[in-house]
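In: structure here, sequence nowhere to be found:
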């Protein structure tokens, strides 16, 4: 009996993606097709001030990373992509997220290189990674001039310009949430005044509604506000209209600078697209009168909470498009 030799099939490579935020730390193993093979998350530690605070946060992330490395088994991990809240410094490879007080100038890239040696580590902002993810495998496919906004407790964003991420020198470009759209507007958590985020984030919408006389139900969250708007509460409806108009002003301002063909809206507030999108579309029509500002497509995100992780994986699997 003659034996037939069978070529060994090489295990398909994986990217190890991490997504760092103020409330959660997430990690995932993601294939070259963008499929999430395994994912896990933990709450972001909230240590008090002190010399060991930064290491407490790192220990939680390092444990997640180790579990992913162990779970990969025989499949090679070819790189680590990191999506993080900002601000950060791509040149110095450090991060100082406003919502992780323990990390100021934290050397995240060096720490990840120590945890997963011998492979590249690539870092980008969470908004930029969400934009890359939606461009690579989500609602932005086929649109090479794309803005992605994540409307939740804040308003984050990222931009694809000419088919490539628009990052800026330090990696902090495309912060549309901190474009000023109301010169006499409310203070913003960033320290500025009248930013898109100060009018359109979930907490900002709730604050406005309460100030205007909304009698909150439940815990008084943005979801409670959405339920009230769907039930016809005029103050709740006005809060969504105001938020949509502010988002539109920010989008048109960004489009006037860079030209855009598509805008993708994600995040928790985007779950109320039925309430937000009518005023958002009306605002785009009102503010965008010049020809090249008209006809911008508007879609909801497809990747949900995985957009940042998938975008971080694209930095590893598709570096010629999204990194180099």
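Out: Yep, it's here. All values derive from a computational prediction rather than experimental measurement.
In: contacts and neighbour counts: CA atoms only from here.
Out: OK.
In: which residue is nearest the centroid of the protein?
Out: If you average the C-alpha coordinates of the chain and look for the closest C-alpha using CA atoms, centre = their mean, you land on residue 127, 3.5 Å from that point.
In: from residue 214, how far out is that one?
Out: Between residue 127 and residue 214 the distance is 31 Å, computed by CA to CA, to the nearest Å.
In: same check, this time on residue 279
Out: Here the criterion is CA to CA. By it, residue 279 lies 20 Å from residue 214.
In: which strands and helices sit next to the helix ranked longest in the chain?
Out: Criterion DSSP state H: the longest helix present in the chain is helix 234-258. Here helix 234-258 is seen to pack against helix 196-200, helix 202-211, helix 222-230, helix 273-287 when contacts are counted using 3 or more CA pairs under 8 Å, 6 or more residues apart in numbering; DSSP states H and E.
In: dropping in the other structure now:
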């Protein structure tokens, strides 16, 4: 078993994941995102408490943590944009201090989109690909790379921040400080905003959102279709840029916006044919993610499993970790 934590702005989830990538036990609590750093840490501890109370806990060999970012995997700290109390919070040290986590190597930290890439490469839509980009397109846009058959988190753990590639040098300003970022065109927030600005309104009983825009698009609403086409074009430009630099074979798209199905993937594949024009890029595939809401947990477990195998003997009993 491998213990996994997935920390986001809405929920803190934990799981025990087996050698096949199956979630065996799960625990979850709402994220107290507007409360103190200490309250946040206690909630993480409570999720670990719930997992450690199960019989399968004794089989746990390592721990992985997926967190909303930015993250710093060198220092083991996180500064999630949507959790104001955590700025340079020492999450790895905090989790390591839990009395039930005195086994195995130190917990391994990943950004949530990098964890998604680890999961999809292990048992999901990128399985078998040596070079892949996996993206989360939701309220924001994030990503992670697999290169040469291995996860590539980068020096600080933030490689794959595709949402902040500029696809419009004179585009709208982004909160990150740049202009024309993919996130400003392709996120769920951006889709809904653009649709409203062009005169779209949701169907009765629905609030403005990417899902509501998708519902209108399926009914043939031209403004809704245009909003998704704009999103797809920005994604295609960014994916093609990554393919030109890194020769990725597969781009996997997950997150809430991907739930629009062909409303997103149809124009995305069409635009990608235009942007990925060089011969070595023409075989690039775009696939929907396979693992849904479990991707963060499975990816954290995948990273913990890989780390455990690299520094220890696979399948060996847990080795107590020194507290000195």
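Out: Here it is on my side, so go on. The model shown is predicted, which means the values in this text are computed figures rather than measured ones.
In: please state their TM-score.
Out: Aligned and superposed, the two chains score 0.91 in TM-score terms (TM-score structural alignment, normalised by the length of structure 1); 307 aligned residues with a CA RMSD of 1.7 Å.
In: if we can go back for a sec, quick one: closest of the helices and strands packed on helix 234-258 of structure 1 to residue 296 of structure 1.
Out: helix 273-287 (8.2 Å; CA to CA).
In: between helix 222-230 and the closest one, find me the angle.
Out: 80 degrees (axes from the mean of the first three to the mean of the last three CA atoms, to 10 degrees).
In: residues in structure 2 aligned with helix 273-287 of structure 1?
Out: The counterpart of helix 273-287 of structure 1 in structure 2, counting by TM-score structural alignment, spans residues 261-275.
In: again with stretch 31-42 of structure 1
Out: Residues 18-29 of structure 2 are where stretch 31-42 of structure 1 aligns, taking TM-score structural alignment as the criterion.
In: of the helices and strands packed on helix 234-258 of structure 1, which approaches residue 89 of structure 1 most closely?
Out: Put simply, out of these the one that sits nearest residue 89 of structure 1 is helix 196-200, at 22.3 Å, with distance taken as CA to CA.
In: what does the closest one correspond to over in structure 2?
Out: The alignment of helix 196-200 of structure 1 onto structure 2 (TM-score structural alignment) spans residues 182-186.
In: that stretch vs structure 1, average offset?
Out: Plainly put, stretch 182-186 of structure 2 ends up 0.5 Å away from its match in structure 1 on average once the two are laid over each other (mean CA distance after the TM-score superposition for structure 1).
In: which residues touch the spatially closest residue to residue 173 of structure 1 that is not a sequence neighbour?
Out: In this structure, residue 173 of structure 1 finds its nearest non-sequential neighbour in residue 167, 5.0 Å apart by CA to CA, 6 or more residues apart in numbering. With contacts taken as CA atoms under 8 Å, 6 or more residues apart in numbering, residue 167 of structure 1 has the following neighbours: 124, 128, 159, 173-174.
In: hang on, residue 167 of structure 1 in a strand?
Out: No. Residue assignment for residue 167 of structure 1, taken from DSSP: H, G, I helix; E, B strand; the rest coil, gives coil, which places it outside any strand.
In: alignment lookup: it to structure 2.
Out: In the superposition onto structure 2, residue 167 of structure 1 corresponds to residue 153 when matched by TM-score structural alignment.
In: could you do residue 125 of structure 1 as well?
Out: In structure 2, the residue equivalent to residue 125 of structure 1 is residue 111, according to TM-score structural alignment.
In: tell me where structure 1 has helices.
Out: Along structure 1, the segments classed as helices by DSSP H run 53-72, 108-115, 126-137, 196-200, 202-211, 222-230, 234-258, 273-287, 307-317, 319-322.
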